[in-house]
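# sequence and predicted structure below; questions after.
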Amino acid sequence: MTAVAGVPVVVGVDGSRRSLDAVEAAAAEAVLRHRPLRIVHAFVWPTVGVAVSPGLAGPSLQAFRDQAEEILVEARQLATKVAPDTPITARILNGGPGQVLRDESRQAVLLVLGDRGLGGFTELLIGSVAVQTASHGACPVMVVRGDRHSAGPIVVGVDGSAVSLRALDHAVEEAALRGAELLAVHAWTGDAATELNDTLPISYEFWSGDQEEKRVLAEALAGVAQRCPDVPVRREVVRGSARRLLVEHSRTAQLVVVGDRGHGGVAGLVLGSVSQHLIHRAACPVVVVRPAPQDRS
């Protein structure tokens, strides 16, 4: 058996069905990466809005803590079934879900969340914890939604930006771990921009349409075959909507991997339109990759 060590895969749970799906996905990722698994539940003591006698306040509030413990027990039991040989820890952490998860991401190789929960970790809403965490997490964030396919390619959106190259590196790693094909997708709109880099200024002399777009993808993929010769790579350059194309590919993909925003994005804001659209619409899990610290402004 290969030794399990290093920075963990972290998964956030809130007791919802989708957060348990995230536990299964996180446990599988931990096995693939030979990493420990850390399960966390963010806990905020509820505010009691009515007068409660001192003798009842303690036991009444303790019930919420007991419920949190039960959530962790269920999640740990499920993770153990998926990854029986993987070291698993489970912790209740005091604080709001957004802050807890951002803190955890600093010590994680991958952070895994469901796409919706019980009003806690991952409601599918603009400004939800899932979107906030993917926007500000210090490690790649996997949002588990749709179906988890056991076969199919790892799909990555590429626009030539620094963060999309980091997304490509992560996608190559996922493909190698799973023995899957890598499908690198570059979509462009024909108006000197793509949806992934829709604010990139470009001169007429530099623009040459389809051939230039093929060059962008070819340069991004340069060296992948040498680094990972066992990963089959397919490339697709399409004039059209990146959001539509990536959602379409998600129906048969194991994962879709994207950067948090492409060329021209403003660091510190919420996700770009493509990554946010995928979190809401993809038919399989989505991994959002953030820039390296030196690439952030």
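Done, it's in.
# going by C-alpha atoms from here, please, whenever you check contacts or count neighbours.
Noted.
# helices of the chain, start to end?
Under the criterion DSSP state H, the chain contains helices at 17-33, 54-82, 97-105, 129-136, 162-178, 210-221, 224-227, 242-250, 273-281.
# quick one, which of these is nearest to His149?
Evaluated with C-alpha to C-alpha, the helices of the chain place helix 242-250 nearest to His149, the distance being 9.7 Å.
# this is the comparison structure:
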Amino acid sequence: MPANNQGPIVVGIDGSDNALHAARWAAAEAAQRHRELRLVHAMDDVSLSYPRPLPLSDDMSGILRMRGQRLLRTARDAVRDVDPTLTTHLELSHRGAAPTLIEESETAGLLVLGTWGLRPTGRMLAGSISIALAAHAKCPVALIRGHVAEDEPPTEGPVVLGVDAGPSSEEAIAFAFEEASWRGVPLVAVHAWDDRFLAAVFEETRHELHWPAVEDHERELLAQRLAGWQEKYPDVRVDRVVRRGRAAEQLLDLADHAQLIVVGSRGRGGFSGLLLGSTSQAIMSYALCPVLVARHHGGE
């Protein structure tokens, strides 16, 4: 994995079925790559002292500790169903989930989180912790949930990559090529451009917009962003897709038939929403396949 080829794969365990789905997905990834797997549970004493501190008795702390150990053992059993020979470590933290997992991300190759289940619309909603971790983690973050009817995440289909014009796609491109190579599947590189903004600008300036020229420019931009990567990964078949419209909508349309979608984040700014960008957040909230957010660190 481009971020840290030697780092372990870390899974956040919170006791939900979604976390078990994530642990099984991560176990398959770790087994394929001969990587260590770390299952981490945060007891999160902070949540018990909000909005004002409440003293925790030794009995309560002991109950939280036993619960955390039980959740980790359950996750370990789920992982063993995938590969009983996999090296797995259990970690119980007394801090909140976000600071614990951000610290884990400093040495991890990948941080894996389970997401909430299906909404009535057939989609899922990314939680605030997922968004915060995708924005601030030091390694790529994968969001995993069970698919329709509680099945495992899809293992068929291509890897879909979102490519924009800025540097935020650099880590995402590297990760997507490696994932496609590992999985032995095609890579669909998608670049979308929003024609409504350009149309409004040219309408205000009373200039005529030549759409074929704009589309040629966007195709050249995508070719430049992928330059060199196909030579580095000759085994990966790349399908270049350039579409007019909002990036999130175009990516989600293709992601419904993919086994993984990879997007980048800007990697600068203080607020998690600004840090990720609207496209990444939309993909995290509505994609029907696992989502991997590769954060760009160039702005730090």
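Happy to help now that I have it. Model, not experiment: these values are computed from the prediction.
# can you give me the TM-score here?
After superposition, the two chains reach a TM-score (TM-score structural alignment, normalised by the length of the first structure) of 0.83; 268 aligned residues with a C-alpha RMSD of 2.7 Å.
# take the helices of the first structure and write them to CSV, including distance to Ala5 of the first structure and mean neighbour count.
Converted to CSV, those look like this (distance: least, C-alpha to C-alpha, whole Å; neighbours: other C-alpha atoms under 10 Å):
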stretch, distance to Ala5 of the first structure, mean neighbour count
helix 17-33, 9, 23
helix 54-82, 17, 15
helix 97-105, 17, 21
helix 129-136, 25, 26
helix 162-178, 16, 22
helix 210-221, 30, 16
helix 224-227, 23, 12
helix 242-250, 31, 21
helix 273-281, 30, 22
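# nearest to Val144 of the first structure, out of these?
In terms of C-alpha to C-alpha, the element of those nearest to Val144 of the first structure is helix 17-33, at 5.7 Å.
# how close does stretch 60-71 of the first structure sit to the second structure?
In the superposition with the second structure, the average deviation recorded for stretch 60-71 of the first structure is 1.4 Å (mean C-alpha distance after the TM-score superposition for the first structure).
# just to check, Trp207 of the first structure is in contact with Ala193?
No. Using C-alpha atoms under 8 Å, Trp207 of the first structure is not in contact with Ala193, being 9.6 Å away.
# neighbour count: the two, which is higher?
Using other C-alpha atoms under 10 Å as the criterion, Trp207 of the first structure and Ala193 rank with Ala193 on top: 20 against 15.
# now do the same for Gly299 of the second structure: its match in the first structure.
If you follow Gly299 of the second structure across to the first structure using TM-score structural alignment, you land on Arg296.
# that match reaches Ala267, doesn't it?
Yes. Here Arg296 of the first structure reaches Ala267: they are 6.2 Å apart, a contact under C-alpha under 8 Å.
# so can I have JSON lines of the helices of the first structure showing distance to His186 of the first structure?
Putting those into JSON lines (distance: least, C-alpha to C-alpha, whole Å) gives the following:
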{"stretch": "helix 17-33", "distance to His186 of the first structure": "26"}
{"stretch": "helix 54-82", "distance to His186 of the first structure": "35"}
{"stretch": "helix 97-105", "distance to His186 of the first structure": "28"}
{"stretch": "helix 129-136", "distance to His186 of the first structure": "22"}
{"stretch": "helix 162-178", "distance to His186 of the first structure": "11"}
{"stretch": "helix 210-221", "distance to His186 of the first structure": "7"}
{"stretch": "helix 224-227", "distance to His186 of the first structure": "16"}
{"stretch": "helix 242-250", "distance to His186 of the first structure": "7"}
{"stretch": "helix 273-281", "distance to His186 of the first structure": "12"}
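# which one of those lies closest to Val156 of the first structure?
Nearest of those to Val156 of the first structure, taken as C-alpha to C-alpha: helix 162-178 at 6.2 Å.
# matching residues in the second structure for the closest one?
Taken onto the second structure by TM-score structural alignment, helix 162-178 of the first structure occupies residues 167-183 there.
# residues making contact with the matching stretch?
With contacts defined as C-alpha atoms under 8 Å, 6 or more residues apart in numbering, stretch 167-183 of the second structure is touched by 1-3, 158-163, 186-187, 226, 229, 233, 235-236, 262-267, 293-296, 298.
# those in strands, which ones?
Mapping these onto strands (DSSP state E) picks out Val159, Val160, Leu161, Gly162, Leu187, Val262, Val263, Gly264, Ser265, Val293, Ala294, Arg295.
# select only the buried ones of those residues in ChimeraX?
In ChimeraX, this line selects whichever of those come out buried by 16 or more other C-alpha atoms under 10 Å:
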select :159,160,161,162,187,262,263,264,265,293,294,295
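# this completes my enquiry, with thanks.
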